[in-house]
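A.B. asks: attaching a predicted model along with its sequence, questions to come.
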Amino acid sequence: MELHQLQMLRELGELGSVKAVAETLSVTPSAVSQQLSLLQRGVDTPLTRKEGRNLVLTEAGAVLAEAGAGVLDAMAHARAAIGAYQHDPTGAVTISGFHSAGQALFAPLVRALGEMARADGGTGTPRVLLSDEDVAQHDFPALAARYDLVLAHRMDHSPPWPTPQVQVLPLAHEPLDVALAADHPLAALDALSPADVVDQPWVTSRAGYSPDDVLAAIAAVASRPVTVVHRINDYSTVAALVSTGEVIGLLPRYTSSTSLAPAGAPAVVLRPLTGISTKRRIDILARPESLKRTSVVLVAQALQRVMADLTG
């Protein structure tokens, strides 16, 4: 049984003729007759009978038409509910972010949404539910099954995100810079090459993350291995270790700004790395159906504004 077939059966009971049903539903009489015949094939009791030149419902047809009316009413309520859900600007939006994105964007996002709420009298703004997910680059798309919006990063040379599995909203194109203690000898240079840094002791991320990809490129360009002392994914910890002057590291130019002056430690400075590609793309990933919700779109737009302010 199909909904449109039940609707035609119901209308036949109400209107009394195939022609009237066709006019009401803006279809041809033959289309009505065809759909009623298909409905009849799934039922072993006659649903209609001829009465003069008209087709009318049998008692069984009237019973099914009444039950069908209930189904149609339930579906109408379901469509209205999903419509209200999709168009509700105050709906909850779940967001996951990798660590540096969360540190840089989550608090400004909450403040931006608060300002939106105050501007419209406290109504009409989404509520965000934030989580951090530190995963390897290829694992970000799968998070879109659990979150409405996923803040993800990948290096320029990495495979693109799998569309149409996820839709991609670009946020930033961010370089990874060499992080040095402010009093490190290399900090006197405006920019650094792989040859300048390859022989330094390093703190970098675990394999599968952006800093380790860049460090591998440094070794390849310099044609010799690097010495990795520490493998740390958290950028605040990386910055604290770099500030000791014992190691150097790689930090993203925009999203690590909150990590560059560890409490009670000398400042950490960033220097661009020349000769290799160090840029990563920061994107919002979302399932296509998530972006049909007004609240999700509003939050995605707010994230884009926050990132634009951060990159300046």
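C.D. replies: Looks like it arrived, so ask away. Numbers count the residues shown, from 1 in each chain.
A.B. asks: only C-alpha atoms for contact and neighbour calcs from this point on.
C.D. replies: OK.
A.B. asks: what is the host helix or strand of W202 packed up against?
C.D. replies: Assigned by DSSP states H and E, W202 falls within strand 201-204. When contacts are defined as 3 or more C-alpha pairs under 8 Å, 6 or more residues apart in numbering; DSSP states H and E, strand 201-204 sits against helix 210-222, strand 227-231, helix 235-243, strand 249-252.
A.B. asks: got CSV for these, with distance to A117 too?
C.D. replies: Converted to CSV, the helices and strands packed on strand 201-204 look like this (distance: least, C-alpha to C-alpha, whole Å):
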stretch, distance to A117
helix 210-222, 36
strand 227-231, 42
helix 235-243, 32
strand 249-252, 32
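A.B. asks: give me the distance between the strand holding W202 and the centre of its chain.
C.D. replies: 32 Å (C-alpha atoms, centre = their mean, to the nearest Å).
A.B. asks: got a list of contacts for that strand?
C.D. replies: 211-212, 215, 226-233, 238, 241-242, 246-250 (C-alpha atoms under 8 Å, 6 or more residues apart in numbering).
A.B. asks: can you rerun that using 7 Å?
C.D. replies: 211-212, 227-232, 238, 247-250 (C-alpha atoms under 7 Å, 6 or more residues apart in numbering).
A.B. asks: check stretch 297-306 too.
C.D. replies: 105, 108-109, 171, 291.
A.B. asks: now with 8 Å, please.
C.D. replies: Counting by C-alpha under 8 Å, 6+ apart, 89, 93, 105, 108-109, 112-113, 126, 149, 171, 284, 291 sit against stretch 297-306.
A.B. asks: that older thread, want to try JSON lines for the helices and strands packed on strand 201-204, with mean neighbour count and distance to L298 as columns?
C.D. replies: Formatted as JSON lines, these follow (neighbours: other C-alpha atoms under 10 Å; distance: least, C-alpha to C-alpha, whole Å):
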{"stretch": "helix 210-222", "mean neighbour count": "20", "distance to L298": "29"}
{"stretch": "strand 227-231", "mean neighbour count": "15", "distance to L298": "37"}
{"stretch": "helix 235-243", "mean neighbour count": "23", "distance to L298": "29"}
{"stretch": "strand 249-252", "mean neighbour count": "26", "distance to L298": "26"}
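A.B. asks: which parts of whatever helix or strand A60 lives in are buried?
C.D. replies: Following DSSP H and E, one finds A60 within helix 59-87. Buried residues in helix 59-87, counted by 16 or more other C-alpha atoms under 10 Å: 61-62, 64-66, 68-69, 72, 85-86.
A.B. asks: other SSEs contacting that helix?
C.D. replies: Short answer (3+ C-alpha pairs under 8 Å, 6+ apart): helix 59-87 packs on helix 3-15, helix 294-311.
A.B. asks: do that again at 6 Å, thanks
C.D. replies: helix 3-15 (3 or more C-alpha pairs under 6 Å, 6 or more residues apart in numbering; DSSP states H and E).
A.B. asks: another one to put next to it:
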Amino acid sequence: MFAIERLRALHAVAGHGSIGAAARALHVTGSAISQQLAKLEREAGTPLLRKHGRGVLLTDAGTVLARHAGAVLAQLAQAEADVQAAAGSVVGQLSMVGFGTSIRALVARAAQELTDAYPALRVDLREMKPPSAMAALVAGDADLAIVEDYAGYPVGVPQNVIQVHLLDDPADVILPADHPLAGRDRVSFAEFGRERWISYSECTVCMDWLLHALRAHGHEPSPHHYASDEATQLAMVSAGLGIAVIPRLGRSPLPANVRAVPPDPAQVRRVYLAYREDSAARPAITAAIHTLTSFSG
């Protein structure tokens, strides 16, 4: 009989691609994952992993067992959801992941509301970029994920994942106060010629969306500066290094020498709550959906 925690370790390695990444996802040490996998190999009676450079790859047997592990873990999650639904109790652990500005503006307050309303529910919150958040959700490492896409540049939804629209988040063009267009009520991307653009360095979807929007208005942009968060981008604009497009949700206050001008047509980021179908019956999921939608309304 294979132990559940050992199957969980193998499933995490298969989903995340390395022992280190699996350890981070499961909040344990790499050595703990290695020990679980060594015991699982002894139980299986055959190697499940092989070394590949600095990482590991699954053997054929490991791939087969990882696939079964995913099915077993999904069935356990469904069983937990069904039992909690039958009891009608908002209990247990709820893992929520989301990008930084969503946590600042929305999710942190919702997590505290859930904790106050349901003392038997433990809410864990982690900051993650949207692609990593969705991957954690699909792998079973998170129960709820706050994700995004952009109007005109949608992102696909994995199978067995349900998305609930929370809000539309308009974006502004962020300009130095002395920029010729800073005093306008609205501005078209077509009016920006050879600007020095500041873009995201870690969120590929965000950067691709900016490039897509500029190309639609006849520009072939080449970002000069990169930053992974909005506060750093604001500081770059304030220093006169360039201009940026930044959504409003959770955005830091603008420096005194910076202006935000809405683009025409409007550029909108859509923010969603995502969860797995196999957990839909959990009262904790229902409570979280209700709380998050009420906070975002």
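C.D. replies: Thanks, I have the structure now. What you are looking at is a predicted structure, and each value in this text was computed from that prediction instead of being measured.
A.B. asks: corresponding residue for Q267 of structure 2 in structure 1?
C.D. replies: Using TM-score structural alignment to pair residues, one finds that Q267 of structure 2 aligns to T278 in structure 1.
A.B. asks: just give me the neighbour total for that match.
C.D. replies: Counted with other C-alpha atoms under 10 Å, the neighbours of T278 of structure 1 add up to 25.
A.B. asks: ok, it - contacts?
C.D. replies: By C-alpha atoms under 6 Å, 6 or more residues apart in numbering, the residues touching T278 of structure 1 are 175-176.
A.B. asks: any idea how far it is from L250 of structure 1?
C.D. replies: The gap separating T278 of structure 1 from L250 of structure 1 is 10 Å, by C-alpha to C-alpha, to the nearest Å.
A.B. asks: cool, and A145 of structure 1?
C.D. replies: Counting by C-alpha to C-alpha - A145 of structure 1 and L250 of structure 1 are separated by 31 Å.
A.B. asks: then A104 of structure 1?
C.D. replies: 17 Å.
A.B. asks: check R127 of structure 1 too.
C.D. replies: In terms of C-alpha to C-alpha, R127 of structure 1 sits 34 Å off from L250 of structure 1.
A.B. asks: for A84 of structure 1, same thing?
C.D. replies: 46 Å.
A.B. asks: try T90 of structure 1
C.D. replies: For T90 of structure 1 relative to L250 of structure 1 (C-alpha to C-alpha), the value is 39 Å.
A.B. asks: which residue ranges of structure 2 form helices?
C.D. replies: For structure 2, helices defined by DSSP state H occupy the ranges 4-16, 19-26, 30-44, 60-87, 100-102, 108-117, 130-139, 204-215, 230-238, 283-296.
A.B. asks: chain center to the third one: distance?
C.D. replies: The chain centroid and the centroid of helix 30-44 of structure 2 are separated by 29 Å, computed with C-alpha atoms, centre = their mean.
A.B. asks: swap in the longest one?
C.D. replies: Distance of helix 60-87 of structure 2 from its chain centroid, counting by C-alpha atoms, centre = their mean, is 23 Å.
A.B. asks: which parts of it are buried?
C.D. replies: Quick answer for helix 60-87 of structure 2 (16+ other C-alpha under 10 Å): 62-63, 65-66, 69-70, 73-74, 77-82, 84-85.
A.B. asks: could you tell me the angle between that helix and helix 130-139?
C.D. replies: 80 degrees (axes from the mean of the first three to the mean of the last three C-alpha atoms, to 10 degrees).
A.B. asks: what's the answer for the third one, then?
C.D. replies: Going by the same axes, to 10 degrees, helix 30-44 of structure 2 is angled at 30 degrees with respect to helix 130-139.
A.B. asks: state the span of structure 1 onto which helix 30-44 of structure 2 is aligned.
C.D. replies: Going by TM-score structural alignment: helix 30-44 of structure 2 matches no residues.
A.B. asks: in structure 2, which residue is closest to the centre?
C.D. replies: Central residue of structure 2 (C-alpha atoms, centre = their mean): P130, 2.6 Å from the mean position.
A.B. asks: from M128 of structure 2, how far off is the residue nearest to that one when sequence neighbours are not counted?
C.D. replies: Spatial nearest neighbour of P130 of structure 2, excluding adjacent residues (C-alpha to C-alpha, 6 or more residues apart in numbering): V147 at 5.0 Å. Separation of V147 of structure 2 from M128 of structure 2 (C-alpha to C-alpha): 9 Å.
A.B. asks: cool, R24 of structure 2 as well?
C.D. replies: Distance from R24 of structure 2 to M128 of structure 2, by C-alpha to C-alpha: 12 Å.
A.B. asks: for those two, indicate the residue with more neighbours.
C.D. replies: Relative neighbour count places M128 above the other of R24 of structure 2 and M128, with 19 against 13, counting by other C-alpha under 10 Å.
A.B. asks: map the more buried one onto structure 1.
C.D. replies: Checking TM-score structural alignment: M128 of structure 2 goes with E133.
A.B. asks: surely its match meets F98?
C.D. replies: Yes - assessed by C-alpha atoms under 6 Å, E133 of structure 1 is found in contact with F98 at 5.2 Å.
A.B. asks: how many neighbouring residues does R271 of structure 1 have?
C.D. replies: Neighbours of R271 of structure 1 (other C-alpha under 10 Å): 21.
A.B. asks: OK, contacts around it?
C.D. replies: R271 of structure 1 neighbours (C-alpha under 6 Å, 6+ apart): 177-178, 191.
A.B. asks: of those, select the buried ones using a ChimeraX command.
C.D. replies: Buried subset of the contacts of R271 of structure 1, written as a ChimeraX selection, criterion 16+ other C-alpha under 10 Å:
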select :177,178
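A.B. asks: what about the alignment partner in structure 2 of Q301 of structure 1, distance to V237 of structure 2?
C.D. replies: By TM-score structural alignment, Q301 of structure 1 lines up with H290 in structure 2. Using C-alpha to C-alpha, H290 of structure 2 is found at 38 Å from V237 of structure 2.
A.B. asks: cool, and Y272 of structure 2?
C.D. replies: Computed as C-alpha to C-alpha, the Y272 of structure 2 to V237 of structure 2 distance reads 29 Å.
A.B. asks: same question for R270 of structure 2.
C.D. replies: Distance of R270 of structure 2 to V237 of structure 2, computed by C-alpha to C-alpha: 24 Å.
A.B. asks: what does G156 of structure 2 give?
C.D. replies: 32 Å.
A.B. asks: next one: A69 of structure 2
C.D. replies: Distance from A69 of structure 2 to V237 of structure 2, by C-alpha to C-alpha: 49 Å.
A.B. asks: then I146 of structure 2?
C.D. replies: 27 Å.
A.B. asks: mind listing what L144 of structure 2 touches?
C.D. replies: 96, 274-275.
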